[in-house]
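Sharing a model prediction with you, sequence too.
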Amino acid sequence: MVNPPHEAMHHIFRHDLHLFSRLKDVLGLPLPDAVEAVVLPNDLTETRPVERRVDTLLRLDSARDGSLLLAIEAQGRKDPSKPASWAYYVSYLWTKYGLPTVLLVVCQDRATAEWAGLPVSSGPAYMPTLSVRPIVVGPHNMPVITDPAKAAEDLALATLSAVTHAGDPDIGAILKALSTALRDVPENVADPIIEFTAQGLSKRPAQDLWRTLVAVDLSFYKSYLAEEIRDEGRAEGKAQGKAEGKAEGKAEGRAQASADAILLVLEQRGLDVSDDVRARVTGCDDPETLRGWLARAVTAASAEEIFAAE
């Protein structure tokens, strides 16, 4: 069954068709500057009842370098059967379209990324009839973007960075930079980025942290994820008997979500959270104060340091 992280790792290339071309500096490869990119059918099924589908298939057209096909596979774990499938994809596409084909594999952990990048040959070692060596994107070569200004320069790249670094110790700073960058963009631009990031963060607490940041930093958006989180916040407010009307319940839900996010970031960074710190955080209901504490929690050297400005 296809899962959300799997979808996010390759759908981001459909959302931004020129993202691959912009990876040339990251990957250190002379990738062509695509003049036009076209999403092609990803169904590689033969006439016989054997279904084969590449995750995403793009055609990249360049006035200078001509056209090439980009087959993108999202790989969550090592799978000995995959290299043969990848070889089939590349040879089939080469045969069908008559165009050079690049295979890009997107991974979320270093071990899988290193495995996926190994060359695999069909045929004896002294006569490798067909060799497959994908380009691999993963936590080993994707930039760690913790500066909101850098994230704002390329939101799709920042999203791919967040998804591939889902298990990174710095994921809190990465997600905070992305959520901050999204504050200043139109809703129709932010919505797909919010959803792709949520789908790609399969490893908790990264997923919970992103949901909280969306609820706190992007409360003015009405994406599916943001509405879901705000509904949860309102439900919690009612269950605790604190909600007096819709507006109050919504505010309390957001305050609770912000407090939870602050404590989560501190704990995941390995900082000692005393009872006094916990009580002060959970007892605060001022959105701006909580927002400031959350921002400082990402880089603070100690839990108490988030209160430094006060």
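In hand now; what should we look at?

make it CA atoms for all contacts and neighbour counts henceforth
Will do.

so how far is stretch 67-77 from its chain's centroid?
16 Å (C-alpha atoms, centre = their mean, to the nearest Å).

From the rest of the structure, what touches it?
6-7, 9-10, 54-61, 89-90, 93, 99-109, 112 (C-alpha atoms under 8 Å, 6 or more residues apart in numbering).

ok, Ser258 touching Val216?
Yes: with contacts counted by C-alpha atoms under 8 Å, Ser258 reaches Val216, the gap being 6.3 Å.

ok, these two, which is more surrounded?
Neighbour totals were compared for Ser258 and Val216, and Ser258 leads with 29 against 25 (other C-alpha atoms under 10 Å).

still on that earlier bit, which neighbours do Ser258 and Val216 share?
Arg291.

mind listing the strands for the chain?
For the chain, applying DSSP state E gives strands covering 36-39, 56-62, 66-75, 101-107, 120-122, 130-132, 135-137.

Show me the helices in the chain, by range?
Using DSSP state H, the helices found in the chain span residues 4-15, 24-27, 82-97, 110-116, 148-153, 155-164, 171-182, 187-200, 206-217, 224-239, 246-268, 275-282, 287-297.

Please produce a markdown table containing these, extended by distance to Leu40.
As requested, these are exported to a markdown table (distance: least, C-alpha to C-alpha, whole Å):
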| stretch | distance to Leu40 |
| --- | --- |
| helix 4-15 | 10 |
| helix 24-27 | 22 |
| helix 82-97 | 11 |
| helix 110-116 | 24 |
| helix 148-153 | 28 |
| helix 155-164 | 20 |
| helix 171-182 | 29 |
| helix 187-200 | 20 |
| helix 206-217 | 31 |
| helix 224-239 | 27 |
| helix 246-268 | 41 |
| helix 275-282 | 50 |
| helix 287-297 | 42 |
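
then this one, side by side with the first:
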Amino acid sequence: MPADTLAAMPKIRHEVPLELLRHKPELVAALLADTDIELPVDATATVTDSNLSTCEPPEFRADAVTLLHGTDGGKLAVITESQSDPPKPSKRRAWPAYVSVAQSQHDCDAVLVVIASSRATARACRRTIHTGHPGFDLAPIVIGPHNTPDPTNPAFAAIAPELTVLAAVTRALDLHEDATRRMVLDQLATLDPETRTTYTRFVQQAASHAVKKALEELMASPAYRDEFIDGFIDKGRAEGRAEGEVTGEAKMLIRILNARGFVVTDNLRARIQSCSNTKQLETWADRAMSADTIESVFDH
């Protein structure tokens, strides 16, 4: 596997759970289903500002914050952190502050959920964080390969595609099994074309070379060709891309920029859509995953 692809993998694994949450905030309720956390009654979910800073430094910016609102007036703030590697000590020390500040900002209880993309990272994230104050220790709720919610559970039918992608990223699914690969494609086939294209590329990036090849062969089969030829396999390459056609890579780059909160101007959109260099588009997309400014994505 090329070195640049390997370098991009942690960024992609970090960003995928957050993109799933932005698309389906209800996902956080499923992640808390097997905990003792009391959720608001018949809760609806909304994504809120993830900046947990106060008016004074230091700055605390979580990966994602979702509010669950219950029909009974109950409310719960769910802080979600995505970890593709074990957290640094400074990150662990910040997590109790995230919970305390979110509780204060939203005037409700707050919990921390960490999504880990490997068993080693999950073990590191589960360690209790001792603050030094008696009785004030934080044990993060960790979702990883061992306990990612089952996407085939009927209780999670409304978010099954998102759980399917999440399970692929956390390696909770064995994609070496043909039946599992078919289950993944069946779930993704229910989505609108744009979302299906994005999600299948997430699965592609998380898969090994052997699994990726097996998935592509399955998508090219008669059972799945109609749904996936435009996304995972890229019909433009198979049949000859028309001049000026917006590629799948360009669409994904714009989607990532929007999800990160960057403003995509008309001039920048035209620059992206007119780029016919697939490798350049993929490089920009990799930078967009973690860039602090939109200028740093393109000014290299």
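Cool, the structure landed. Predicted model only: the values in this text are computed from it and were never measured.

For Glu36 of structure 1, find the nearest of the helices of structure 1.
Nearest of those to Glu36 of structure 1, taken as C-alpha to C-alpha: helix 4-15 at 12.7 Å.

quick revisit: would you convert the strands of structure 1 into CSV that also reports distance to Asp275 of structure 1 and mean neighbour count?
Listed next are the strands of structure 1 as CSV, based on distance: least, C-alpha to C-alpha, whole Å; neighbours: other C-alpha atoms under 10 Å:
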stretch, distance to Asp275 of structure 1, mean neighbour count
strand 36-39, 54, 16
strand 56-62, 49, 21
strand 66-75, 42, 22
strand 101-107, 39, 23
strand 120-122, 55, 16
strand 130-132, 55, 14
strand 135-137, 42, 23
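
can you put those strands in JSON lines and add distance to Lys82 of structure 1?
Formatted as JSON lines, those follow (distance: least, C-alpha to C-alpha, whole Å):
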{"stretch": "strand 36-39", "distance to Lys82 of structure 1": "23"}
{"stretch": "strand 56-62", "distance to Lys82 of structure 1": "16"}
{"stretch": "strand 66-75", "distance to Lys82 of structure 1": "9"}
{"stretch": "strand 101-107", "distance to Lys82 of structure 1": "11"}
{"stretch": "strand 120-122", "distance to Lys82 of structure 1": "10"}
{"stretch": "strand 130-132", "distance to Lys82 of structure 1": "11"}
{"stretch": "strand 135-137", "distance to Lys82 of structure 1": "14"}
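
Looking at the ones you listed, which is nearest to Leu263 of structure 1?
Nearest to Leu263 of structure 1 among these is strand 101-107; the distance by C-alpha to C-alpha comes to 29.0 Å.

residues in structure 2 aligned with that closest one?
Using TM-score structural alignment, the residues of structure 2 aligned to strand 101-107 of structure 1 are 110-116.

Against structure 1, what's the mean shift for the matching stretch, could you check?
When structure 1 is superposed, stretch 110-116 of structure 2 averages 0.7 Å from its matched positions, counting by mean C-alpha distance after the TM-score superposition for structure 1.

which residues are contacting that stretch?
Applying C-alpha under 8 Å, 6+ apart, the contact partners of stretch 110-116 of structure 2 are 17, 31, 76-85, 95, 99-100, 102-103, 122, 125, 140-145, 170.

Okay, Ala152 of structure 1 and Asn188 of structure 1: tell me how far apart.
Ala152 of structure 1 is 15 Å from Asn188 of structure 1, where distance means C-alpha to C-alpha, to the nearest Å.

which of these two has more neighbours?
Taking other C-alpha under 10 Å, Ala152 of structure 1 and Asn188 do not tie; Ala152 has more neighbours (20 against 11).
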